[in-house]
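Colleague: Sequence isn't available, so here's the structure alone:
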């Protein structure tokens, strides 16, 4: 299985492929499934920003498209190696398919700062808050 250091290295590789001409802030992510498969994503900015793809969302989408739904850890890196954590949108996106104990590994250049998703997003919104057609019957 990929070590934490290797997972951060994969996030750095993804960061090198980012397309961020407007913010200039390249981000890469590497998401590891419970069976050890790793999926990468990078930010892809659009001039409107509203349909920008975030690195973590890209990695999660690739994993789901490949049939994976159980995750162990995600590593996030920016070109600055500044310990970037997933933004609020990405935290909520991860919370949709990942447990609170998902390990979030943040690249601080000469080491790794580690959180759990639950620490970064306590009280995440869940499907329980969203009314369904069954609720109206």
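Modeller: Perfect, I can see it now. In this text the structure is predicted, and so the values were computed from the model without any measurement.

Colleague: make it CA atoms for all contacts and neighbour counts henceforth
Modeller: Will do.

Colleague: what about residue 58, how many neighbours?
Modeller: By other CA atoms under 10 Å, 22 other residues sit near residue 58.

Colleague: got another, please set it beside the one above:
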């Protein structure tokens, strides 16, 4: 399953947030993590209602690995979607996991107001904006007013 669509007529409701957590859990099942054994899944909700799934994909050279969050964003962008409402992220742990710094920087390219749902394996949720997770970030807004580009 590369992506699915959900209705957004009532906005980002608790029911939709729960669905995103479930989609992230599904995405986690596709993880390729033979080295760390640390499966991560992400479900990225675009403004259109399309949901893009991502999982972590490891590589023997370690640096060639890609996180679940970036996988979901790359799938969305390569499908023509660049405006997002929320992303749910989960692992097999009962603790909350948070996007790494590289993923935070990668996602801020598409908006600081992105809702980030951290979901435990048990289904507990913590909700943040990307701006809360990456305060004082550097992004497109920092470049728009530059005259020397």
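Modeller: It's in. Bear in mind that the values here come from a model prediction, so they are computed numbers and not experimental data.

Colleague: what TM-score do we get after superposing?
Modeller: Superposed pair, TM-score by TM-score structural alignment, normalised by the length of structure 1: 0.90. Supporting alignment: 133 aligned residues with a CA RMSD of 1.8 Å.

Colleague: Pick out the residue closest to the middle of structure 1.
Modeller: Nearest to the geometric centre of structure 1 sits residue 56, at 2.6 Å (CA atoms, centre = their mean).

Colleague: any idea how far residue 72 of structure 1 is from that residue?
Modeller: In this structure, residue 56 of structure 1 and residue 72 of structure 1 are separated by 14 Å, where distance is defined by CA to CA, to the nearest Å.

Colleague: overlap in contacts of these two?
Modeller: Each of residue 31 lies in contact with both residue 56 of structure 1 and residue 72 under the rule CA atoms under 8 Å, 6 or more residues apart in numbering.

Colleague: gap between stretch 82-98 of structure 2 and the chain center?
Modeller: Between the mean C-alpha point of stretch 82-98 of structure 2 and the mean C-alpha point of its chain there is a distance of 6 Å (CA atoms, centre = their mean, to the nearest Å).

Colleague: neighbouring contacts of that stretch?
Modeller: By CA under 8 Å, 6+ apart, the list of residues contacting stretch 82-98 of structure 2 from outside reads 12, 17, 20-21, 24-25, 28, 38-47, 68-69, 76, 99, 110-111, 113-122, 126.

Colleague: Mind checking which of those are buried?
Modeller: Members of the contacts of stretch 82-98 of structure 2 that pass the buried threshold by neighbour count (16 or more other CA atoms under 10 Å) are listed as 17, 20-21, 24-25, 28, 39-47, 68-69, 76, 99, 110-111, 114-121.

Colleague: Nice, that's everything, thank you.
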